[in-house]
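*Asks:* 3D, please:
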Amino acid sequence: MLPHFVTLHSGALNRRINCAVYLPADYETSPDKRYPTVYLLHGLGGSELDWHFKGNAAETIAYLTRNGELTDSIIVMPSDGGYDRGTFYLDWYDGSGNFGQYFIHDLVPFIDRRFRTFADREHRGIAGLSMGGFGAFLLALRNSELFGAAASISGALALMPDYDAMALTPAWHPSNSARLVGPLDGPYSEAHNLAALAVKALAGANYPALYFDCGTEDYLYAANKWFKSELDKCAYPHRFESFSGEHDWHYFSTHLEKALCFINAFFTGRRDD
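*Replies:* Alright, predicted model coming up:
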């Protein structure tokens, strides 16, 4: 399976952004058929090509589809738009990049216009690794009218404490934390705290189904345990699993299957949180 490459103009970022898309095998031969959509996000310093070339996504999707574990779906692998800056898929505090607006107001409508999707939350899910795991949960919890299910693989879920861990990665710059969310005890930072967003989403009519897992040797494992404890406190339904593993592509690619199967269960009316 090879991805289709598309480019969209983002009004939020005032530039063109690349995106890789897997289409179902029968997409061209079934012109009246519509499909669910899964957005698959890359991590810090990555690109729209990561899941295809590093994560064996094509093989995993083909295997799950062939075995009836994944409904024929459109899989969208977008660039975060940050050119290696590590956007965390949010609008930056310093105003230098509206990466959240790009995703919600530019990318999702573009995909629904360009491809034959079911353009509703019941048929739209989102997943990601590391920074993309945070982005998947952030975008789903803040936009539950758009996303019905979200999954995180080795996610940077406690964004503020995770800055120290992220500083160990080559793509991270020490000034990024202040640029992203401002003072860590400020209101803008709190507005991007996943635990607070979960409480708010749970009070609404619809809240996204959440799945996340992390390797026990991963430097982000403590952040994942923290987020699980916060979800337990507010009685937010979720599934969390931990496995032996580190923060690497072996773990990410191996556990993509679990993320996709969880989202697919939501698509087929078998919510599994």
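*Asks:* switch to C-alpha atoms for all contacts and neighbour counts from now on
*Replies:* OK.
*Asks:* so who does Glu216 touch?
*Replies:* That one is not Glu; residue 216 is Thr. Contacts for Thr216 (C-alpha atoms under 8 Å, 6 or more residues apart in numbering) come out as Ser242, Phe243, Ser244, Gly245, Glu246.
*Asks:* surely the last one meets Asp218?
*Replies:* By that I understand Glu246. Yes. Glu246 lies in contact with Asp218 (C-alpha atoms under 8 Å); the separation is 4.3 Å.
*Asks:* Cys214 belongs to a strand?
*Replies:* Yes. Checked against DSSP: H, G, I helix; E, B strand; the rest coil, Cys214 lies within a strand.
*Asks:* so who does the most far-flung residue of the chain relative to its centre touch?
*Replies:* Residue farthest from the centre of the chain, counting by C-alpha atoms, centre = their mean, is Thr29 at 29.5 Å. If you count contacts by C-alpha under 8 Å, 6+ apart, Thr29 has none.
*Asks:* gap between the most centrally placed residue in the chain and His173?
*Replies:* Closest to where the C-alpha atoms of the chain average out (C-alpha atoms, centre = their mean) is Ala136, at 2.8 Å. As judged by C-alpha to C-alpha, to the nearest Å, Ala136 and His173 stand 22 Å apart.
*Asks:* to compare against the first, here's the next sequence to fold:
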Amino acid sequence: MIFFISTLCYLQHMKQLTTLLFFFFLSFHLFAGKVDTITVFSNSMQKEIKCVVITPKKYKKSKERFPVVYLLHGYSGNYASWIKEAPQLVQKADELQMMIVCPDGGYYSWYFDSPVDPKMKYETFVSKELVSYIDSTYKTIADKKGRAITGLSMGGHGALYLAVRNKDVYAQAGSMAGGVDIRPFPDKWQIKQVLGAITTNKENWDNYAVITQVETLKNGELNLLIDCGLGDFFLEVNRNLHQKLMRLKIDHDYTERPGVHNGAYWGSAVDYHLLFFKKGLGKK
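*Replies:* Presented below is the predicted three-dimensional model:
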């Protein structure tokens, strides 16, 4: 008798759990966006480049135009890195009614048009060729007011670098655990393959660093969000960038919080970036 009651309770519990799981997956299906992998031809590099494109669930039937957040991966990553480390992006695209585009930035491009390797032109690809393709293919707000760019680590540097140099393209930019000053790391992450060795190409390292590029900014030209973990090896360069922006009187949002340089940190930080951008995307 006791065995029968225990079995019955177990079966009822499993039925309730199954029902909850069913509604969870049904809810995810009803409210999640759509993920596609596309290839875009880069005329500047003469090759096809893969990108992940996430659209809201109502995108296909909607007559609206959607803002776009360009999301850049880090060193050694690729176009699929973000969707693996932050699968909630599919649901976030639907919640916030925005498109998210994750381009492949190469293993170590740092999103530069390399001054030493003419075959590496990732600034041109991301900020010109890709933006043009996305605007001509999808229902986007085809104006800077409808675009933001952010990324992690190498991609954090890349997002700020591209936004500062292409202020006519982006209205907002962010960085998560970004390597915002590359100069303290002359032998790391293959940067010297893109800029040349710092001992013989110091001018390249100075000119291609975010912390020097921001000197061209005027207050209000970009809506900026920068964050870094307290245990991150990029914390000092982020603090230095924050201090420099304050000296330049450039308004920006800066946050330090617990975390190290890993997927757990930026997999969470990206939610804040999307929400931050949502408040300004599409507005004049």
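*Asks:* related to what we said a few turns ago, neighbour-wise, which of the contacts of Thr216 of the first structure leads?
*Replies:* Glu246 (18 neighbours; other C-alpha atoms under 10 Å).
*Asks:* which stretch of helix or strand covers the counterpart of Ala163 of the second structure in the first structure?
*Replies:* In the first structure, the residue matched to Ala163 of the second structure (TM-score structural alignment) is Ala140. Taking DSSP states H and E as the criterion, Ala140 of the first structure maps to helix 131-142.
*Asks:* residues in the second structure aligned with whatever helix or strand comes next after that helix?
*Replies:* Sequence-wise, the next helix or strand downstream of helix 131-142 of the first structure (DSSP H and E) is strand 149-153. On the second structure, the counterpart of strand 149-153 of the first structure by TM-score structural alignment is residues 172-176.
*Asks:* list the buried residues of the helix ranked longest in the first structure.
*Replies:* In the first structure, with assignment by DSSP state H, the single longest helix is helix 249-267. By neighbour count on 16 or more other C-alpha atoms under 10 Å, the buried set for helix 249-267 of the first structure is 251-253, 255-267.
*Asks:* and the helices in the stretch 101-250 of the first structure, which stretches?
*Replies:* Shown for the stretch 101-250 of the first structure, the helices assigned by DSSP state H, counting those that start in this stretch span residues 108-114, 131-142, 162-166, 176-181, 187-190, 194-202, 221-233, 249-267.
*Asks:* now the closest residue to Val35 of the second structure other than its chain neighbours: how far from Leu130 of the second structure?
*Replies:* Of all residues not flanking Val35 of the second structure in the chain, Ile54 sits nearest, at 4.6 Å (C-alpha to C-alpha, 6 or more residues apart in numbering). Separation of Ile54 of the second structure from Leu130 of the second structure (C-alpha to C-alpha): 15 Å.
*Asks:* the closest residue to Asp72 of the first structure other than its chain neighbours: what secondary structure?
*Replies:* Sequence neighbours aside, Pro24 is the residue nearest to Asp72 of the first structure in space, at 5.6 Å (criterion: C-alpha to C-alpha, 6+ apart). Secondary structure assignment for Pro24 of the first structure (three-state DSSP): coil.
*Asks:* in the second structure, what sits opposite Pro24 of the first structure in the alignment?
*Replies:* Pro24 of the first structure maps onto Pro56 in the second structure, with residues paired by TM-score structural alignment.
*Asks:* and Phe243 of the first structure, by the same measure?
*Replies:* Counting by TM-score structural alignment, Phe243 of the first structure corresponds to Arg257 in the second structure.
*Asks:* is its match in contact with Leu235, as I believe?
*Replies:* No. The criterion here is C-alpha under 8 Å, and Arg257 of the second structure misses it with Leu235 at 10.4 Å.
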